[in-house]
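Student: From the sequence below, what's the structure:
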Amino acid sequence: MSDTHAHSVAFVRETEIPPALPPATATGPVKWMRENLFATWANGLLTVAALYVIFLILGSTLPWILGGIWNTDSLAECREALNGVSAACFSVLAERWNQLLFGFKYPPDLYWRPTIAFVLLFAAMAPVLFFDLPRKLLIFTGIYPFLAYWLIWGGTIFAPLLALVGVIAGFLVYNHFVKNSFATGFVGGIVAVFFVWIIGGALIPDTASNNAMLQAVPSRDLGGFMLNMMLGITCVSLSLPIGVALALGRQSDLPLIKGVCVVFIEFVRGVPLITLLFVANVMLAYFFPPGSGVDLFLRVVIMITMFSAAYIAEVIRGGLAALPKGQYEAADSLGLDYAQAMRLIILPQALKISIPGIVNIAVGLFKDTTLVSVISMFDIVGMIRGPILASTEWNGVYWELFMFASILFFVVCYSISQYSQWLERRLATDHH
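Tutor: Have a look, this model is predicted:
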């Protein structure tokens, strides 16, 4: 056979050709940039302009931050060390970090108590935020508020224990009567709580054992970012169930309950929060019995909770209105009473729809806790505007202090936002 005839025979491969990699323009960072940054000429021009603005900002701020000084005792020494160079004076943070976090009156030797309370907060929040965890962990979640109160404020342990017993008694009474009527169970639970508190308060001895005592810290000594965290967590936790009750009350068929809820919601939403804080500072004490000793912190918590609950009620009412009428009819066809229908069918779906709105209010409320500085409560902004800037050593330092405060608030608010997005994806709020 000739060579020409041998080369004319078709060749059949016995193995597959390995798959080739996709082009660089169809995968990886190049593909992402083409689709998101340079999809059109307009997008490309906007991307270039944005990068130029970012370059200008970083070009002026990064040298200022990286060239900062941390080891001087005053602003004058800091400027002398910089010798005319434009850079940050972070020494104020190194010297006054404890005041920014805990206030200037909280005893330094007791910093471990709010620190432990802050660490335990994550353990208490975990079973609520991540519902795949064992439900038994909710026991610690229920105990945590009373434990944190004892750690931060100190005093006898019998006071938070009495509060815990009262809440448990109220829950048991509510759980017993709610089968007949939601309103009866709610009112009965409230009455049981106050009954236990009043009777137990008379039985608690004035002088408790030293083994059950921690050094007491008055509320006026709380300050710094710790105060913002306490107000934010407490008010959001309290305003959510109150907001649910107000939303249900506004949709009630009973004219009295509906009227009270409507008046409360519309009045609170029509008044600025700063006005309510002034009311808490000046007038709210007159509504309590003489000699009750309700301090400013509790009065502020009441007002901020009322303010937040009114807004949350409207968000939840929107979630309730978004549910199809068939959901209510399905609950009736199953023979469920009002409390069972709300707990098992209606509220889970309404709350799922209302997640973005609730998170938006929670973030706004946490940032609004800085308004307490106008009524002489030394939160982190009050500490900056008051004792720190009023001192001769650091009078004139602004950017470093407010940048530190903004970073703390950003970390907390961004974490809340990211969790809400994860929760929306997990619950698939766009599918009912």
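Student: Please make it C-alpha for all contacts and neighbour counts, starting now.
Tutor: Noted.
Student: my guess is Ile388 contacts Asn395, does it?
Tutor: Yes - shown here, Ile388 and Asn395 form a contact pair, counting by Cα atoms under 8 Å, at 7.4 Å.
Student: For the two, indicate the residue with more neighbours.
Tutor: Neighbours per residue (other Cα atoms under 10 Å) separate Ile388 from Asn395, with Ile388 holding more: 21 against 15.
Student: residue ranges for the helices of the stretch 1-150 of the chain, please.
Tutor: 3-7, 28-36, 41-66, 75-82, 91-102, 112-129, 138-153 (DSSP state H, counting those that start in this stretch).
Student: Run the chain-centre distance for stretch 402-416.
Tutor: Remark: stretch 402-416 is offset 12 Å from the chain centroid, using Cα atoms, centre = their mean, to the nearest Å.
Student: hang on, the earlier thing: quick one: which of the helices of the stretch 1-150 of the chain is nearest Val191?
Tutor: helix 138-153 (19.9 Å; Cα to Cα).
Student: One more sequence to fold, the one below, so I can look at both together:
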Amino acid sequence: MSDTHAQTVAFVRGTEIPPAPPPYAASGPVKWMRENLFATPANGALTLVALYFIWLLLSSTMPWILNGIWTTSSLAECREVLDGTVGACFSVLTERWNQLIFGFKYPSEFYWRPTLALVLFFFAAAPVLFFDLPRKLLAFTAVYPFIAFWLIWGGTILTPILALAGVAAGVFIYQRFVTQSFAAGFFGGIFAAFLVWFLGGYLIPEGASDNAMLGAVPSRDLGGFMLNMMLGVTCVSLSIPIGIALALGRQSSMPLIKWICVIFIEFIRGVPLITLLFVASVMLSYFFPPESTVDLFLRVVIMITMFSAAYIAEVIRGGLAALPKGQYEGADSLGLDYAQATRLIILPQALKISIPGIVNVAVGLFKDTTLVSVISMFDLVGMIRGPILASTEWNGVYWELLGFAALLFFVVCYGISQYSQWLERRLATDHH
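Tutor: Down below sits the predicted model:
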């Protein structure tokens, strides 16, 4: 009787049954392929066609890459070693790497200086790019341009010190007049900085360079990918604040400032960059005093910065126009003046909206630095088209050199793109 009663009592489990794993087809790589590659018959067909073309590309290029030669001293020796087989002549990269990176005139004993400047650049850019870092690190960011200038060009240390003094004077003028007008304070600060730097140049003793700690390197000796990096970093860093000032000046209530900004932006955007580079090479020196010697690098920086600043100004103006009117009214209701409202409320939101456009201009600007090769500046492309391909040892090597140049530019531009996407996610620019 007791056994029968025990069998009729319901069993209640004291612990939960562990969850069963999902079906294999509903998770992992199979799920990803079903959702992204074979979601519909049309997507599946396109995926198979794309895989076929990828296979054709890899089947023709991978043997050429894997059979590459790295140890010969000329193209003729490469062909002798390959003996009719398909293979790349990567020896040109190992033989001329220093010219591709630093140019053919930069002294080899000074290669450590631009290399050190590049390493320090990452430390200087980190507090600006990743704002979670301590703000105290911005002090090194502020002095880095003058350290890099002295490392790359060498010469007397008084030159970067005077430049730093000029920037300090510009910051003082900016803080003094920005309460009246942001654009007026910004451009007044720039004028003060150049005035102090220009007048300070006459105070440097003539023999100061003889006692310099670092050997001087003329600007005409800069070249290779180093020149592209210097132009890209310098012009982007200068064009962003100038573009902000131009965008704000275009919306200014002061007619003179507004029309100066409008005419500048529309004129620069209507002229090709290569035309501006020819102007920098031929005509810009006529705008300086006859006794002054403004080197070509500075003239090119001025023109590229003006070109990119005009485009960035339009991008930021779009961000300003996208802000609702209530943001401006809210700033007025808080009793903020123009400078405070612009700095604390308007610009942060406008810049978040403008991130994709600014990055697009920055990537395009960095790639456009290769145009300086048409005005006899031996950047990476200029080195390939000029001294390397003109030599008898490597005349006829094209794919290896151009592929190396494409790889370097891809790495830099892809890094900029990935950072911008991270920044958009971090700042929640989609406003969800």
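Student: before we move on, back to that, can I get the helices of the stretch 1-150 of structure 1 in JSON lines including mean neighbour count?
Tutor: Output for the helices of the stretch 1-150 of structure 1, formatted as JSON lines (neighbours: other Cα atoms under 10 Å):
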{"stretch": "helix 3-7", "mean neighbour count": "8"}
{"stretch": "helix 28-36", "mean neighbour count": "13"}
{"stretch": "helix 41-66", "mean neighbour count": "13"}
{"stretch": "helix 75-82", "mean neighbour count": "16"}
{"stretch": "helix 91-102", "mean neighbour count": "19"}
{"stretch": "helix 112-129", "mean neighbour count": "15"}
{"stretch": "helix 138-153", "mean neighbour count": "18"}
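Student: now for those, which one comes closest to Gly319 of structure 1?
Tutor: helix 112-129 (20.2 Å).
Student: Now the closest one on structure 2. Mean distance?
Tutor: Helix 112-129 of structure 1, aligned to structure 2 and superposed, deviates on average by 0.3 Å (mean Cα distance after the TM-score superposition for structure 1).
Student: Could you do stretch 260-268 of structure 1 as well?
Tutor: The superposed stretch 260-268 of structure 1 is, by mean Cα distance after the TM-score superposition for structure 1, a mean 1.0 Å from where its aligned residues fall in structure 2.
Student: distance of the aligned partner of Gly28 of structure 2 in structure 1 from Leu401 of structure 1?
Tutor: By TM-score structural alignment, Gly28 of structure 2 lines up with Gly28 in structure 1. As judged by Cα to Cα, to the nearest Å, Gly28 of structure 1 and Leu401 of structure 1 stand 41 Å apart.
Student: got the contact list for Leu227 of structure 2?
Tutor: Phe102, Asp379, Leu380 (Cα atoms under 8 Å, 6 or more residues apart in numbering).
Student: now these as a markdown table including distance to Gly249 of structure 2?
Tutor: What follows is the contacts of Leu227 of structure 2, written out as a markdown table (distance: Cα to Cα, whole Å):
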| residue | distance to Gly249 of structure 2 |
| --- | --- |
| Phe102 | 39 |
| Asp379 | 35 |
| Leu380 | 37 |
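Student: of those, closest to Gly188 of structure 2?
Tutor: Asp379 (33.9 Å).
Student: May I ask you to confirm that the closest one is in contact with Lys105?
Tutor: No - using Cα under 8 Å as the test, Asp379 of structure 2 is too far from Lys105 to be in contact (11.6 Å).
Student: for the helices of the stretch 1-150 of structure 1, which one sits closest to Ser252 of structure 1?
Tutor: Closest among those, using Cα to Cα: helix 112-129, at 28.5 Å.
Student: Superposed on structure 2, what's the mean shift for the longest helix along structure 1?
Tutor: If you go by DSSP state H, structure 1 has its longest helix at helix 399-427. With mean Cα distance after the TM-score superposition for structure 1, helix 399-427 of structure 1 departs from structure 2 by a mean of 0.2 Å once superposed.
Student: what's that helix packed up against?
Tutor: Helices and strands touching helix 399-427 of structure 1, by 3 or more Cα pairs under 8 Å, 6 or more residues apart in numbering; DSSP states H and E, are helix 91-102, helix 355-368, helix 380-383.
Student: can you redo the ones you listed as JSON lines with distance to Pro134 of structure 1?
Tutor: Converted to JSON lines, those look like this (distance: least, Cα to Cα, whole Å):
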{"stretch": "helix 91-102", "distance to Pro134 of structure 1": "33"}
{"stretch": "helix 355-368", "distance to Pro134 of structure 1": "23"}
{"stretch": "helix 380-383", "distance to Pro134 of structure 1": "36"}
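Student: who wins for proximity to Glu14 of structure 1 among these?
Tutor: It is, among these and with distance given as Cα to Cα, helix 355-368, at 58.4 Å.
Student: Buried residues of that closest one, list them for me.
Tutor: Ile355, Pro356, Gly357, Ile358, Val359, Ile361, Ala362, Val363, Leu365, Phe366, Lys367, Asp368 (16 or more other Cα atoms under 10 Å).
Student: now swap in stretch 226-235 of structure 1 and tell me
Tutor: Met226, Leu227, Asn228, Met229, Met230, Leu231, Gly232, Thr234, Cys235.
Student: State the helix or strand in which the first one lies.
Tutor: Element membership for Met226 of structure 1, per DSSP states H and E: helix 224-250.
Student: What distance do you get for the alignment partner in structure 1 of Val12 of structure 2 to Phe182 of structure 1?
Tutor: Using TM-score structural alignment, the equivalent of Val12 of structure 2 in structure 1 is Val12. Distance, Val12 of structure 1 to Phe182 of structure 1, by Cα to Cα: 80 Å.
Student: Trp153 of structure 1: which of the helices and strands packed on helix 399-427 of structure 1 is closest?
Tutor: Closest among those, using Cα to Cα: helix 91-102, at 12.7 Å.
Student: quick revisit: what's the distance between whichever helix or strand comes after the helix holding Met226 of structure 1 and the middle of its chain?
Tutor: Following helix 224-250 of structure 1 in sequence order, the next helix or strand is helix 255-269 (DSSP H and E). Distance of helix 255-269 of structure 1 from the chain centroid (Cα atoms, centre = their mean) equals 26 Å.
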